[in-house]
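> all I have is the shape, not the residue letters:
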């Protein structure tokens, strides 16, 4: 790797000194405490070497260079850029669907579910006033007609299947679990392109709920947290609402909470198709990258230094000490 500083006040010249640097050269031994030698402004190449006995002359040249604006460029040698070809394909259609067409697909399955569960809930609630199953603590306080007038019967899941908190198999999202499953099945059926992204999002809510999260870095700081899988076409293809511990995806190893969130969203995607996945440093970890590589999924991500074992990165304060510092 070679570096070049170009004075943008003059005509830009091509980089001609991008030769291979020997392993035993001074450039290969640079550290964050190394000093640099600044060459004369008549030569626009800026080499990173230790200072020698001409330090006084170089300091004067340094002041002259600092006054000018420099554009740093990195020249990589012997590292050909290989971008794997995507093996998937987006099916062709005779007619492009309108947004309302996609919404109708969702409603055609959602409405029957709500009607069925709401009717079931009505029957279950009326048992408190029935002759054989009457509950005095309820029936003596309020009439059935008054109860039906107050209570909304919109319901999505069967209360008889609810598992109490603390018991094995408890689902904090039991009330809306069929809605989430139905929605995800529809989203997964949509065609997905080569470039996809995983990120988290806050669904605004300030009411009383133990699932409510606070994230000061989000535009909406209070609400439910969800992990989303989206394509570069702007469509949502899968999502999960955060409800506590993030378990590993079925048939995949445990790579930590953040990595599990990515694999759970991505588990239905075909392998070895060379999809390109993008995500941020909260989701990135070496164990996750290994699993993605094994499944033929390429990725671009930022990474936190404390997640890389046996590697000590300089702090942000140290990186800002010198211009052009890199790791």
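Ah, there it is. Bear in mind that the values here come from a model prediction, so they are computed numbers and not experimental data.

> can we go C-alpha only for contacts and neighbour counts from here?
OK.

> which residues touch residue 276?
Contact analysis of residue 276 by C-alpha atoms under 8 Å, 6 or more residues apart in numbering lists 194, 195, 196, 297, 298, 299, 300.

> give me the ChimeraX select line for the residues you listed, limited to the buried ones.
Buried residues within the contacts of residue 276, by 16 or more other C-alpha atoms under 10 Å, are selected in ChimeraX with:
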select :194,195,196,297,298,299
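
> a strand runs through residue 202, doesn't it?
Yes. The assignment for residue 202 (DSSP: H, G, I helix; E, B strand; the rest coil) places it in a strand.

> following the longest helix anywhere in the chain, which helix or strand comes up?
In the chain, ranked by residue count with DSSP state H as the criterion, the top helix is helix 99-126. Moving toward the C-terminus from helix 99-126, the next helix or strand (DSSP states H and E) is helix 136-139.

> the structure to be compared is supplied as follows:
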């Protein structure tokens, strides 16, 4: 039997999507963070009620046939690090060597580049006092068996990923602090993003651990690896990273994609990372209070993407939620919540305050609320501004590179 209520709800949901799509189709870039829509927003104390069909995921997560054929760790590695990428690296490396010395006898091919990466990977796993130790009498025999020390040092000297002659000098218009790795980073993002996205996604920062002396290095004491280069990453609940963006200072703030609004530096990061997320298939995007703002929630809803995140009180115009020192919260029991709903640019936004005493309770609370939605058709937590369950942003490639089998295969690469 067909559930008439579900059919009607589904049709109404599609009509709502079409309405929002038509409303924003030509005005997505006109969402103004300083608009009166946000400054004069009116919050009303009520529950946002959504039917289960309104938040049901309608996208496709089936892996491409090319990915399904991958069986071994080296298969997965070569799916992301393709021959095309190795050819780019060896061509640019040879160019750099000839540019420095036109009479040089140095020459490298893509197989030597693969072995070079294998050597670096082994070095990151098996620590020796210095580089020379790997070729010593008591060194790691896999390395000298595949590459001489002189060859390794030559590749390290000339290794290049882009044509240095096209690099704009610092201080000049068009300067790109990431020029030297822009091609490789862009290629890897494209390969990572070829995997269909799961329903629930997350945007957060990740540190690429390093203590090298570089202007991009940062110190974030709250991170597991406080020293390193900061990445903004779009990942899913399995820990797979679909897209990343390397933080390069204030230059990141100036990147506004065509057809998208300028809603502030942090909100623009989410907009850029979510550009390849399919519209109107009910993805749910999580982020923390570093990114959350009303213009961002409205923009994502205009694309048919639900969003959920913690929020700073100063980012909620005319906020009516009780403060930490209010009598209402002092007398309230653990688990108490209050909710206010408002509309901006035709999109409903729910603002929720939750009382708890342990940060760990948030994960269970979110899951319990979602289960309640699916089981009892009660109000949805989709717009609730709570902390999402933690999602690691470590990419599958990190584990692949740490696999000794891959190291050996890279070292012995000759085809």
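Now that the structure is in, tell me what you want to look at. Keep in mind it's a predicted model, so treat the numbers as computed, not measured.

> quick check: TM-score for this pair?
After superposition, the two chains reach a TM-score (TM-score structural alignment, normalised by the length of structure 1) of 0.65; 235 aligned residues with a C-alpha RMSD of 2.7 Å.

> how do the contacts of residue 276 of structure 1 look in structure 2, which are kept?
Checking these against structure 2 (both residues aligned by TM-score structural alignment, their matches' C-alpha atoms under 8 Å), the contacts still present are 194, 195, 196, 297, 298, 299, 300.

> my guess is residue 153 of structure 1 contacts residue 120. True?
No. Using C-alpha atoms under 8 Å, residue 153 of structure 1 is not in contact with residue 120; the gap is 9.3 Å.

> picking that back up, pick out the most distant pair among the contacts of residue 276 of structure 1.
Greatest spatial distance in the contacts of residue 276 of structure 1: 194 and 300, 13.1 Å, computed using C-alpha to C-alpha.

> related to what we said a few turns ago, format the contacts of residue 276 of structure 1 as JSON lines; extra columns: secondary structure and distance to residue 111 of structure 1.
Below are the contacts of residue 276 of structure 1 laid out as JSON lines (DSSP: H, G, I helix; E, B strand; the rest coil; distance: C-alpha to C-alpha, whole Å):
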{"residue": "194", "secondary structure": "coil", "distance to residue 111 of structure 1": "33"}
{"residue": "195", "secondary structure": "strand", "distance to residue 111 of structure 1": "33"}
{"residue": "196", "secondary structure": "strand", "distance to residue 111 of structure 1": "30"}
{"residue": "297", "secondary structure": "strand", "distance to residue 111 of structure 1": "37"}
{"residue": "298", "secondary structure": "strand", "distance to residue 111 of structure 1": "39"}
{"residue": "299", "secondary structure": "strand", "distance to residue 111 of structure 1": "39"}
{"residue": "300", "secondary structure": "strand", "distance to residue 111 of structure 1": "40"}
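
> ok so, going back, gap between the longest helix of structure 1 and the chain center?
32 Å (C-alpha atoms, centre = their mean, to the nearest Å).

> do stretch 142-156 of structure 2 as well
That offset, for stretch 142-156 of structure 2, works out to 35 Å (C-alpha atoms, centre = their mean).

> now for the longest helix of structure 1, which elements pack on it?
helix 177-188 (3 or more C-alpha pairs under 8 Å, 6 or more residues apart in numbering; DSSP states H and E).

> which residues of structure 2 does the helix it packs on align to?
Taken onto structure 2 by TM-score structural alignment, helix 177-188 of structure 1 occupies residues 182-193 there.

> list the buried residues for the matching stretch?
By neighbour count on 16+ other C-alpha under 10 Å, the buried set for stretch 182-193 of structure 2 is 184, 185, 187, 188, 189, 192, 193.

> distance of the second one from residue 80 of structure 2?
Separation of residue 185 of structure 2 from residue 80 of structure 2 (C-alpha to C-alpha, to the nearest Å) stands at 12 Å.

> give me the neighbour count for residue 100 of structure 2.
10 (other C-alpha atoms under 10 Å).

> quick check: the aligned residue for it in structure 1?
So, by TM-score structural alignment, residue 100 of structure 2 is matched to residue 125.

> repeat that for residue 79 of structure 2.
By TM-score structural alignment, residue 79 of structure 2 lines up with residue 105.

> please name the nearest non-neighbouring residue to its match.
residue 186 (7.8 Å; C-alpha to C-alpha, 6 or more residues apart in numbering).

> same question, residue 113 of structure 1
Nearest to residue 113 of structure 1 is residue 156, by C-alpha to C-alpha, 6+ apart, at 6.8 Å.

> residue 62 of structure 2 too?
residue 196 (6.9 Å).

> didn't the one you found look like it was pressed against residue 63?
Yes. With contact defined as C-alpha under 8 Å, residue 196 of structure 2 and residue 63 form a contacting pair (6.4 Å).

> and the two? Which one has more around it.
Legend: neighbour count by other C-alpha under 10 Å for residue 196 of structure 2 and residue 63, higher for residue 196 (16 against 13).

> quick one: that one from residue 283 of structure 2, how far?
Residue 196 of structure 2 is 12 Å from residue 283 of structure 2, by C-alpha to C-alpha.

> equivalent analysis for residue 16 of structure 2, please.
Distance from residue 16 of structure 2 to residue 283 of structure 2, by C-alpha to C-alpha: 16 Å.
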